[in-house]
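Peer 1: Pasting the sequence and the predicted coordinates here, then a few questions.
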Amino acid sequence: MSTVADPQPSQPVELDAPGSAPMVQAKVGWRGPIVYGVVSLISLVVFGLLTPGSDRTRFMVSSSRDLVDIAPFAVPSRLTAVLVSVLALGLTAWITRETLARRKVAVWVPVLFGFLVLVAFLVWVMAGNDNALPLTVLLTGALTLSVPLIFGSLAGLLCERSGIINIAIEGQLLAGAFLAVVVASLTGNPYTGLIAAPIAGAIVGLGLVLFAVRYRVDQIIVGVVLNVLVIGVTNYLFSTVLTQNPQSFNSPPRLPTLPIPFLSQIPVVGPVLFNHSLVVYLMYVAVAVLQVMVFRSRWGLRMRAVGEHPKAADTVGIPVNLTRIKNTVLGGAVAGLGGAALVAAGLAFTKELTAGRGYIALAAMILGRWSPKGALAAALLFGFADSLRQVLGNLGSPVPSQFLAMLPYLATIFAVAGLVGRVRAPAAEGIPYVK
């Protein structure tokens, strides 16, 4: 009897011998080429061919502090949009060829495709506008707005890699923002608020893991209940204590900007990356440290073992439930720091300040495939959508304001539905461990 060997993905279907079954090939997935093709055609027709040929789009990339002054420049709107859309169509053809050959598409392909379509959209949306699109402001806003999402996604990663589903990121962000505002207002020092915020997030994380580990309650239900609880408590305290005495409890000072010498003066890159408050630099450190610790350290190996196979981890002496408790509390503290980032600009606390950012952070964690650098990239995508909404709203655009307000949430839905594909969460996620 003949045996059927596993073929290489690019090999054609062959027969082992007359009368034997054909070797199995991987099924061709057409979703990617179809999505890329539809988007590139929309870009070509709507952003390119329907744009008036006489319109021009102006861009501004330099600021007054830069070492080198780059003057604003203009490009022909229709020609530019058509060219980048044609490049996107060519990339779609290449993706289709790779799909037919059953070869995996490299990570840079969707990044380049998204960049091309984005350029076409920006050229179209600012065509004929007297204002120049400030690219530095747009990118700086994208990074600033993504910081709470990055901290929130890192918090979810720490919890879920150890087996605890953290739906309570929204509540942890909100609790961190509330305590940061109150403590900073009382002390007159923004750094005390930055220290207090992780404590609030850790308390919410402790409540989550207490019910999840000690009482084995469904973790999704506990997370939702904690979100509702934190929203209710902060709304009540805002309506009573903070509203009655806003000068004492709801007037936080702004975290000072700490520009890095020389680096902050590099055109575009400097203002975007090196001219921020301490909380942004803490985000850089957190992503880098966790990327190394999760995948290159004994601590990370033990954490991932607990999330994948807790019985095997327990067999070799790893305390499963204690590891989950520590990681969930740590994750809550990281999310609380993200809450402090929401009010770092000296913003007063308002009801439901987070506005669903905890759930967007959860989507960023999934889109990033439970990896710190992946979560960073996904959160930057959502932050860019939010920054684009604000910039276009200020400059004026043909896109209705209601649609602009939906941009961050639409980006979340399309990213999770269309870009994630098949992902595998940690195997023991959400399953209580009993010896």
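Peer 2: That came through, no problem.
Peer 1: drop to CA atoms for contacts and neighbour counts, all remaining ones
Peer 2: Will do.
Peer 1: and the residue nearest to the spatial centre of the chain, what is it in contact with?
Peer 2: Centroid-nearest residue in the chain: residue 379, 1.5 Å away (criterion: CA atoms, centre = their mean). Neighbour list for residue 379: 146-147, 149-150, 153, 361, 364 [criterion: CA atoms under 8 Å, 6 or more residues apart in numbering].
Peer 1: give me the number of residues near residue 298?
Peer 2: 11 (other CA atoms under 10 Å).
Peer 1: What distance do you get for residue 194 to residue 260?
Peer 2: 20 Å (CA to CA, to the nearest Å).
Peer 1: so who does the spatially closest residue to residue 235 that is not a sequence neighbour touch?
Peer 2: Using CA to CA, 6 or more residues apart in numbering and skipping the chain neighbours, the partner closest in space to residue 235 is residue 351 (5.5 Å). By CA under 8 Å, 6+ apart, the contact list for residue 351 reads 231, 234-235, 238.
Peer 1: one step back: of residue 194 and residue 260, who's got more company?
Peer 2: residue 194 (28 against 14).
Peer 1: Go ahead and list the helix or strand containing the more buried one.
Peer 2: helix 190-209 (DSSP states H and E).
Peer 1: which helices and strands sit right next to that helix?
Peer 2: helix 169-187, helix 219-237, helix 320-342 (3 or more CA pairs under 8 Å, 6 or more residues apart in numbering; DSSP states H and E).
Peer 1: who touches it?
Peer 2: Identification of contacts with helix 190-209 by CA under 8 Å, 6+ apart yields 164, 166, 168, 171-173, 175-184, 219, 222-223, 226, 252-255, 324-325, 328-337, 339-340, 344.
Peer 1: Report the distance from stretch 71-85 to the chain centre.
Peer 2: 29 Å (CA atoms, centre = their mean, to the nearest Å).
Peer 1: Where do the strands of this protein begin and end?
Peer 2: Assigned by DSSP state E, the strands in the chain fall at 56-60, 73-76, 133-134, 258-259, 275-276.
Peer 1: I'd like the ones you listed as CSV, with distance to residue 203 and mean neighbour count appended.
Peer 2: Formatted as CSV, these follow (distance: least, CA to CA, whole Å; neighbours: other CA atoms under 10 Å):
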stretch, distance to residue 203, mean neighbour count
strand 56-60, 45, 20
strand 73-76, 51, 14
strand 133-134, 41, 20
strand 258-259, 30, 16
strand 275-276, 28, 20
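Peer 1: Relative to residue 423, which of the ones you listed is closest?
Peer 2: The minimum distance between residue 423 and the strands of the chain falls on strand 275-276, with 34.3 Å, by CA to CA.
Peer 1: Which strands and helices lie in contact with that closest one?
Peer 2: The contact analysis (3+ CA pairs under 8 Å, 6+ apart) places strand 275-276 against strand 258-259.
Peer 1: another one to put next to it:
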Amino acid sequence: MSTLVETPEVQRKTVAVRSWKVPIGFGVFALLALVLFVGLGRQGTTTFRLSNAGDVIQLPPLLLPTYATGVAVTILLVVLTVIATLRAMRSQRIPLWMTVVFSVAFLIGFLTWAAAGETIPVPGLLLGTVALSSPIIFGALGGVISERVGVVNVAIEGQLLAGAFMAALVSSLTDSPILGLLAAMLAGVLVSFVLAAFSIKYLVDQVIVGVVLNVLVAGLTSFLYSVLLSPNAAELNSSTRFERINIPLLSEIPILGPVLFRQTPIVYLMYIAVFAVWWGLFHTKWGLRLRSVGEHPTAADTVGINVNSTRFWNVSLAGAIAGLGGAFYTVASLGSFNKEMTAGAGFIALAAVIFGRWDPIRATLAALLFGFATNLQGTLGVIGSPVPSEFMLMLPYVVTILAVAGFVGHVRGPAAAGKPYVKS
């Protein structure tokens, strides 16, 4: 009987794998920069206003010559593309900092080109980004938990909408935004309860259940709005909203202070939720059990984990978090409920989950990208930019498609997501 023993030569042998995804992506955006910033370059000076009138610390506006900045940015992008190509030819990994520098440089160049001769209010742009991203972030966190435990959550849209409706109704009746917040969480749990019951207990296709729930919640809330809220708007659809709370010292930090630390309690709760979900998933026994059920339920069952019970309760938790996102619309932002007011935010949250590779931090950053693009199209429209607003709304979806297609790295969800578990 012979035994195969690895020699030192075999042990040292490695397989070099070349990945051209990042260089190709860099090349596309570098070519776009060459066309826009140089070929279609604009003259003038772009002003970036870095402080608001009421800020304690006033930063002088940043003035950038439009054409010269575009040329400089294009050169930098081309250099980074060449470096990335050479590293790919040598089968070397492209460092993350290079991608970050490339992205920031392109964004600065694009903003400078698009707002030539105008002023971009940076604090206002970022503040609007946080506001538009908050419900998406809550929805994405719920999606991450649900899919990590093995249940595809297409019903995020319904959870957001149910949360918005219940928050408006309860807050109006009680004059308490806190009770509205709790009601929104309960509404999200109820929608998730139906999703969990049909997909886990009755083994119905999870995607179909999610789509049906979205249609059901949209129809039900629209009906109740027409027959209940609209005729009694003063009593039932005038939510008491959270007031903004300024965090001492932190709120005076230039640029970031007004954006992050002059917010309503629900936004501060969002900060806590992002950290708590990340820490819980990757640093606690709860997270280990949850991820094991989503990756290999049979192995989890073997070591004594109740797979279906774990899935059921964590899908309910995901619904509660998504319900908080719905409450943002009515007790933090608009103050009243309208038909289908979430406007597809749940589907954007689902895209953020995929784009963020089922990671809470990355999903949050993806949600911020959607919020930034949505707010930017409004800002550019106000200053009269030649960039069509439809292009800005399209951009994050294009990036998401590229991400799913693998141009920004391999995207693989939890192995058992969408697969019912039947104990043998």
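Peer 2: Received the coordinates, thanks. The model shown is predicted, which means the values in this text are computed figures rather than measured ones.
Peer 1: returning to that earlier point: among the contacts of residue 351 of the first structure, who's most crowded?
Peer 2: Within the contacts of residue 351 of the first structure, most neighbours by other CA under 10 Å means residue 234, with 23 neighbours.
Peer 1: so the lengthiest helix in the second structure versus helix 177-196, what angle?
Peer 2: Once the second structure is assigned using DSSP state H, the helix that runs over the most residues is helix 122-148. Helix 122-148 of the second structure runs at 40 degrees relative to helix 177-196, counting by axes from the mean of the first three to the mean of the last three CA atoms, to 10 degrees.
Peer 1: What range does helix 122-148 of the second structure cover in the first structure?
Peer 2: Here helix 122-148 of the second structure aligns to the first structure at residues 135-161, judged by TM-score structural alignment.
Peer 1: what comes up buried for that stretch?
Peer 2: For stretch 135-161 of the first structure, a neighbour-count test (16 or more other CA atoms under 10 Å) marks 135-161 as buried.
Peer 1: what's the matching residue for residue 182 of the second structure over in the first structure?
Peer 2: Using TM-score structural alignment, residue 182 of the second structure sits opposite residue 195 in the first structure.
Peer 1: Its match - how many residues pack around it?
Peer 2: 18.
Peer 1: post-alignment, the longest helix of the second structure versus the first structure, mean distance?
Peer 2: Once fitted to the first structure, helix 122-148 of the second structure is off its aligned match by 1.0 Å on average (mean CA distance after the TM-score superposition for the first structure).
Peer 1: residues contacting residue 406 of the second structure?
Peer 2: Contact analysis of residue 406 of the second structure by CA under 8 Å, 6+ apart lists residue 21.
Peer 1: Next, work out how far apart it and residue 397 of the second structure are.
Peer 2: For residue 406 of the second structure, the distance to residue 397 of the second structure equals 14 Å [CA to CA].
Peer 1: With residue 125 of the second structure instead?
Peer 2: Counting by CA to CA, the gap from residue 125 of the second structure to residue 397 of the second structure is 20 Å.
Peer 1: which residues touch the residue nearest to residue 402 of the second structure when sequence neighbours are not counted?
Peer 2: Nearest residue to residue 402 of the second structure, sequence neighbours excluded (CA to CA, 6+ apart): residue 408, at 7.0 Å. Counting by CA under 8 Å, 6+ apart, residue 408 of the second structure touches 21-22, 25, 402.
Peer 1: 10 Å instead, please
Peer 2: By CA atoms under 10 Å, 6 or more residues apart in numbering, residue 408 of the second structure lies in contact with 21-22, 24-25, 99, 355, 399-400, 402.
Peer 1: Equivalent analysis for residue 127 of the second structure, please.
Peer 2: Going by CA under 10 Å, 6+ apart, residue 127 of the second structure touches 133, 255-256, 258-260, 262-263, 372, 375.
Peer 1: Counting neighbours, which of those residues end up buried?
Peer 2: Those of those that meet the buried threshold are 133, 255-256, 258-260, 262-263, 372, 375, by 16+ other CA under 10 Å.
Peer 1: In CSV, list those residues along with distance to residue 30 of the second structure.
Peer 2: Below are these laid out as CSV (distance: CA to CA, whole Å):
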residue, distance to residue 30 of the second structure
133, 28
255, 29
256, 29
258, 33
259, 31
260, 32
262, 37
263, 37
372, 21
375, 24
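Peer 1: how near is residue 418 of the second structure to residue 148 of the second structure?
Peer 2: With distances taken as CA to CA, residue 418 of the second structure is found 10 Å from residue 148 of the second structure.
Peer 1: Next, show the common contact partners of the two.
Peer 2: When CA under 10 Å, 6+ apart defines a contact, the residues bordering residue 418 of the second structure and residue 148 alike are residue 294.
Peer 1: Export the helices and strands packed on helix 190-209 of the first structure as TSV, with columns for distance to residue 79 of the first structure.
Peer 2: Below are these laid out as TSV (distance: least, CA to CA, whole Å):
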stretch	distance to residue 79 of the first structure
helix 169-187	44
helix 219-237	49
helix 320-342	40
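Peer 1: Among those, single out whichever gets nearest to residue 128 of the first structure.
Peer 2: Judged by CA to CA, the one of these that comes nearest to residue 128 of the first structure is helix 320-342, at 34.7 Å.
Peer 1: with the second structure superposed, average distance for that closest one?
Peer 2: Looks like 0.6 Å for helix 320-342 of the first structure (mean CA distance after the TM-score superposition for the first structure).
Peer 1: what's stretch 329-342 of the first structure aligned against in the second structure?
Peer 2: Going by TM-score structural alignment: stretch 329-342 of the first structure matches residues 316-329.
Peer 1: Please apply the same query to stretch 425-434 of the first structure.
Peer 2: With TM-score structural alignment applied, stretch 425-434 of the first structure matches the range 413-422 in the second structure.
Peer 1: May I see the buried residues of that stretch?
Peer 2: Within stretch 413-422 of the second structure, the residues scored as buried using 16+ other CA under 10 Å are 413-421.
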